[in-house]
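K.L.:
with the input below, show me the fold.
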Amino acid sequence: MTDIDPDAGDGFAEQYDEPVASVVRPYTMTAGRTTSQIDVPMEATVELTGAGHDRRWPPHDPSSRIADLCAAERVSVAEIAARTGLALGVTRVLVGDLVTHGYVQLQKTLTDSTSSVERISLIERTLRGLRDL
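P.N.:
Down below sits the predicted model:
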């Protein structure tokens, strides 16, 4: 049996591959903002731009976690929230900031001309994707 030292510091979580709860309040990540400067639908997919690939991201920063996810594949805002453990509102604000700075781009999936069948199909795909996480 291995002795576990809860005061071991940073190596504890990595050693046991356990997610560590954030002690940072969500509003501090968004400077108290609850909405983004731009419309960020939860079903919109996000892709890292060239500027995002070139940027040197600080470690342990929520924006760097978002950039890492978007570098590998297009992911929806809802998926980003689920995979990072961030609240959806926080994710929307952070993604909006990244779009505004040119590090990611949004591909909106719904428009005014989207049919009911297309909307239902999108919801089903999103639910399947979230279940696969």
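K.L.:
only C-alpha atoms for contact and neighbour calcs from this point on.
P.N.:
OK.
K.L.:
which residues does residue 33 contact?
P.N.:
27, 93 (C-alpha atoms under 8 Å, 6 or more residues apart in numbering).
K.L.:
how close does it sit to residue 103?
P.N.:
Separation of residue 33 from residue 103 (C-alpha to C-alpha, to the nearest Å): 20 Å.
K.L.:
cool, residue 89 as well?
P.N.:
With C-alpha to C-alpha as the criterion, residue 89 and residue 103 are 19 Å apart.
K.L.:
just residue 49 next, same as before
P.N.:
From residue 49 to residue 103 the distance is 5 Å (C-alpha to C-alpha).
K.L.:
how about this one, so we can line them up?
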Amino acid sequence: MSDEIEWIDEEAGPVVRPYAMTGGRTRPSSTAFDLLSMVVATGATISPRANLGSQHRRLLGVVGRARPIVEIASEVELPVGVIRVLLGDLLDQGLILVRQPVTAASSPAQSLLQEVINGLRAL
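P.N.:
Below is the predicted model of the structure:
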């Protein structure tokens, strides 16, 4: 028997536990993150003092356009909890903006929309 470590799956690569990516943190520094919150990069320059890892930088590449948190988690194949913690770090650095989803109460009333449609048809 050889002393070499054998991978069962060649594509598995090195395994990093999610808590290692977040430094053991399980909660984001901000409560601004809803599953449907839209996140977008600000385009700000990353400070040399910013303690950002490769996953942070990967997320900045993903949020070049506004996307919901669940979509981001799906694309980078990480748990939503980990994504929230990492995005909290980016928010603290001013590198992303977070917008809450539009609630049904803040959308226009159906009667108003119907009046707009009727007005457009009248043109």
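K.L.:
quick TM-score on the pair, please.
P.N.:
Laid over one another, the chains give 0.65 as their TM-score (TM-score structural alignment, normalised by the length of structure 2), with 94 aligned residues with a C-alpha RMSD of 2.7 Å.
K.L.:
give the contact list for the counterpart of residue 18 of structure 2 in structure 1.
P.N.:
The alignment partner of residue 18 of structure 2 in structure 1, by TM-score structural alignment, is residue 26. Counting by C-alpha under 8 Å, 6+ apart, residue 26 of structure 1 touches 86-87, 90.
K.L.:
next step: the residues you listed restricted to strands.
P.N.:
Counting by DSSP state E, no part of the contacts of residue 26 of structure 1 is found in strands.
K.L.:
filter these down to the buried ones, ChimeraX style.
P.N.:
The following ChimeraX line selects those of the contacts of residue 26 of structure 1 that are buried, judged by 16 or more other C-alpha atoms under 10 Å:
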select :86,90
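K.L.:
just the closest of the contacts of residue 26 of structure 1 to residue 44 of structure 1, please.
P.N.:
residue 90 (15.2 Å; C-alpha to C-alpha).
K.L.:
okay, now residue 35 of structure 2: neighbour count?
P.N.:
Here the count is done by other C-alpha atoms under 10 Å, and residue 35 of structure 2 has 15 residues near it.
K.L.:
ok, now how distant is it from residue 54 of structure 2?
P.N.:
23 Å.
K.L.:
with residue 31 of structure 2 instead?
P.N.:
Counting by C-alpha to C-alpha, the gap from residue 31 of structure 2 to residue 54 of structure 2 is 23 Å.
K.L.:
same deal with residue 97 of structure 2?
P.N.:
For residue 97 of structure 2 relative to residue 54 of structure 2 (C-alpha to C-alpha), the value is 20 Å.
K.L.:
ok, the two, which is more surrounded?
P.N.:
residue 97 (17 against 9).
K.L.:
show me where structure 2 has its helices.
P.N.:
Here structure 2 has its helices, by DSSP state H, at 18-21, 54-62, 69-76, 80-92, 110-122.
K.L.:
what residue of structure 2 takes the place of residue 37 of structure 1?
P.N.:
Using TM-score structural alignment, residue 37 of structure 1 lines up with residue 29 in structure 2.
K.L.:
and the residue nearest the centre of structure 1?
P.N.:
residue 80 (2.9 Å; C-alpha atoms, centre = their mean).
K.L.:
how about that one, what does it touch?
P.N.:
Residue 80 of structure 1 neighbours (C-alpha under 8 Å, 6+ apart): 66, 69, 86, 91.
K.L.:
out of the residues you listed, who's nearest residue 117 of structure 1?
P.N.:
The closest of the contacts of residue 80 of structure 1, once distances to residue 117 of structure 1 are taken by C-alpha to C-alpha, is residue 91, at 27.4 Å.
K.L.:
contacting residues for that closest one?
P.N.:
77, 80-81.
K.L.:
to which residue of structure 2 is it aligned?
P.N.:
Checking TM-score structural alignment: residue 91 of structure 1 goes with residue 83.
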